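Q: fold the following.
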Amino acid sequence: MKRLIKKAFLVIAVLFVCALIGFFVWTQQTYEPTKELLRSVGDIEREDDWVTFQPSGTNKEVGIVLYPGAKVEPEAYGYLGKSLSESGYTVGIPKFNLNLAMLETNKAEEWIKQNPSIKKWFIGGHSLGGVSAASFANENPDVINGVILLASYPASGDDFSNKDTPILSIYAEKDGLTTRDKIEETKSLLSRETVLFEIKGGNHAQFGMYGEQKGDNQADISAKSQQDIVSEEIIKWLDNQ
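A: Down below sits the predicted model:
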């Protein structure tokens, strides 16, 4: 009997280790930036775990932290980061352990501490990155001035409905992952100061530039066109904050 119990524990231990290895391998199969993005952006600066973009003109002393979607390399948001920096915003996009924002929700603290001259901070994210960004904002209302959700929404535990937190929620018509139904379903979690914007013909993957994503729908517009719309809407919203 003892021998059978010992064997059972051994089998469970082996299966657990195999599951951990499988999970690790899965997290390393990331979505990388497209050649189009690299041609458009040029050299992308990296500071330790951060892809960074400093204002090329007037510095508005406003910082933006963008959390990537699950398993998406931070460079894949380089086009958006550069566009925002060209409008005067300081942008930091982190690289997460195991490429999952949910494992390091407080990662934004690093970039905020490294930039003490920034007077206002906004945090945003794409897909599951946006869920983690909303969580950080909810827990740090004295630090964060607003939230940018890209094909994303707050988790049920991060309810902004009774708050005045400025939120910009951008979603896409052809998104096969963060669908219109999901956006409608989670509207009740958004604050009284929320602006919603739908990108006609856009899809989930084109909130970054990393190619196609499993489960997504085909977009009716190009990745660059969708990126330009996202950038334009974010800048317009930020200018009113």
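Q: for the rest of this, base every contact and every neighbour count on C-alpha atoms.
A: OK.
Q: which stretches in this protein count as strands?
A: Applying DSSP state E to the chain gives strands spanning 45-47, 50-53, 62-67, 90-94, 120-126, 146-150, 167-172, 194-199.
Q: would you convert those strands into JSON lines that also reports distance to residue 109?
A: Below are the strands of the chain laid out as JSON lines (distance: least, Cα to Cα, whole Å):
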{"stretch": "strand 45-47", "distance to residue 109": "15"}
{"stretch": "strand 50-53", "distance to residue 109": "12"}
{"stretch": "strand 62-67", "distance to residue 109": "10"}
{"stretch": "strand 90-94", "distance to residue 109": "11"}
{"stretch": "strand 120-126", "distance to residue 109": "11"}
{"stretch": "strand 146-150", "distance to residue 109": "15"}
{"stretch": "strand 167-172", "distance to residue 109": "20"}
{"stretch": "strand 194-199", "distance to residue 109": "24"}
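Q: here is the second sequence; please produce its structure so I can put it next to the first one:
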Amino acid sequence: MTAAQKAVPALLRRLQHTTLILLGSALLGIIVMFAWARVTVPAEPESLVALDSDDSVIVSRGDWISFRPRDIDPAVGMIFYPGEKAEPAAYGPILHRLATDGFFVVLAPMPLNVALFAPNTARRVMDDYPAIRKWVLAGHGIGGMAAAIFASRHPEDLSGLILWAAYPTLISDLSGAPWPVLSIAGSLDVISTPNKLAATRTRLPEATRYLEIPGADHWGFGNFSSIRSTATIPRDQQQLQAIEATEALLSEFDRDHGAP
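A: Coordinates of the predicted model:
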């Protein structure tokens, strides 16, 4: 047997060993991804009530969850992107309240509950509601980042942008945006911190409206369970201030006719 022939079995063993390592790594990666995909920030069970229709709001559930005020034929709508790994139902109470006050809102669930995987979801929502003439896009946390990505790519499709505890990423320069931008954040947010928001202001228009809610945290914009809050104010108070600021921007458009 020649030296070359003797080397073949050793080479095959090394290839087999390498293949097993690669397969094992791939399998481990799949297991980790599956486990990560199952992790969510859960909604409070009580928040599910807000996903039902009542005397003031018609709630429809399909690909999207829409909140339509009764007795109003709206021409202006707000699309909402949930936060990172957040169960969409957690935003039911605050979005239902917006609809109770007369605003049409569409909550857009995301793949694996991560809006960055589908920043262009707003386009599909718009296609499903052709009667809406003007759209404002909003998002919480990573949902706000994804909203900013869509807004920077398709400014002609929007009439405004609302960021809850969120800021634009490096690929989202909105400094020249032709429509109003509202940024609402908590002073005690340890995820979208005040410093992070301040560092990204150059990516937003000079006329951006900022509201920092004293004592508010990151997760108080939704009704979440199993969250360690850093807030020093009640969640209801944080949400009320967010609602009032959001409605102030939406009110600049005629709800029935879509005109500024």
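Q: which residue is the nearest non-sequential neighbour of the residue nearest to the spatial centre of structure 1?
A: Closest residue to the average C-alpha location of structure 1: residue 125 at 2.4 Å, with Cα atoms, centre = their mean. Closest residue to residue 125 of structure 1 apart from its sequence neighbours, by Cα to Cα, 6 or more residues apart in numbering: residue 67 at 4.3 Å.
Q: okay but that neighbour is in contact with residue 131, surely?
A: No: distance between residue 67 of structure 1 and residue 131: 9.1 Å, which falls outside the contact criterion (Cα atoms under 8 Å).
Q: please identify which of the two sits among more neighbours.
A: residue 67 (33 against 26; other Cα atoms under 10 Å).
Q: any figure for the gap between the counterpart of the more buried one in structure 2 and residue 107 of structure 2?
A: Using TM-score structural alignment, the equivalent of residue 67 of structure 1 in structure 2 is residue 81. Between residue 81 of structure 2 and residue 107 of structure 2 the computed distance is 7 Å (Cα to Cα, to the nearest Å).
Q: aligned partner of residue 120 of structure 2 in structure 1?
A: So, by TM-score structural alignment, residue 120 of structure 2 is matched to residue 106.
Q: what residues are up against that match?
A: Applying Cα atoms under 8 Å, 6 or more residues apart in numbering, we find residue 106 of structure 1 in contact with residue 136.
Q: count of residues packed around residue 62 of structure 1?
A: There are 19 residues near residue 62 of structure 1, going by other Cα under 10 Å.
Q: same check, this time on the one 10 residues further on
A: By other Cα under 10 Å, 27 other residues sit near residue 72 of structure 1.
Q: distance of the residue nearest to it when sequence neighbours are not counted from residue 58 of structure 1?
A: The shortest distance from residue 72 of structure 1 to any non-neighbouring residue, by Cα to Cα, 6+ apart, is to residue 31 (4.6 Å). Going from residue 31 of structure 1 to residue 58 of structure 1 by Cα to Cα gives 33 Å.
Q: looking at the two, which one has more neighbours?
A: Neighbours per residue (other Cα under 10 Å) separate residue 31 of structure 1 from residue 58, with residue 31 holding more: 22 against 11.
Q: aligned to the more buried one, what sits in structure 2?
A: Under TM-score structural alignment, residue 31 of structure 1 pairs with residue 41 in structure 2.
Q: so which elements touch the longest helix seen in structure 1?
A: Once structure 1 is assigned using DSSP state H, the helix that runs over the most residues is helix 2-27. Contact analysis of helix 2-27 of structure 1 by 3 or more Cα pairs under 8 Å, 6 or more residues apart in numbering; DSSP states H and E lists no helix or strand as a packing neighbour.
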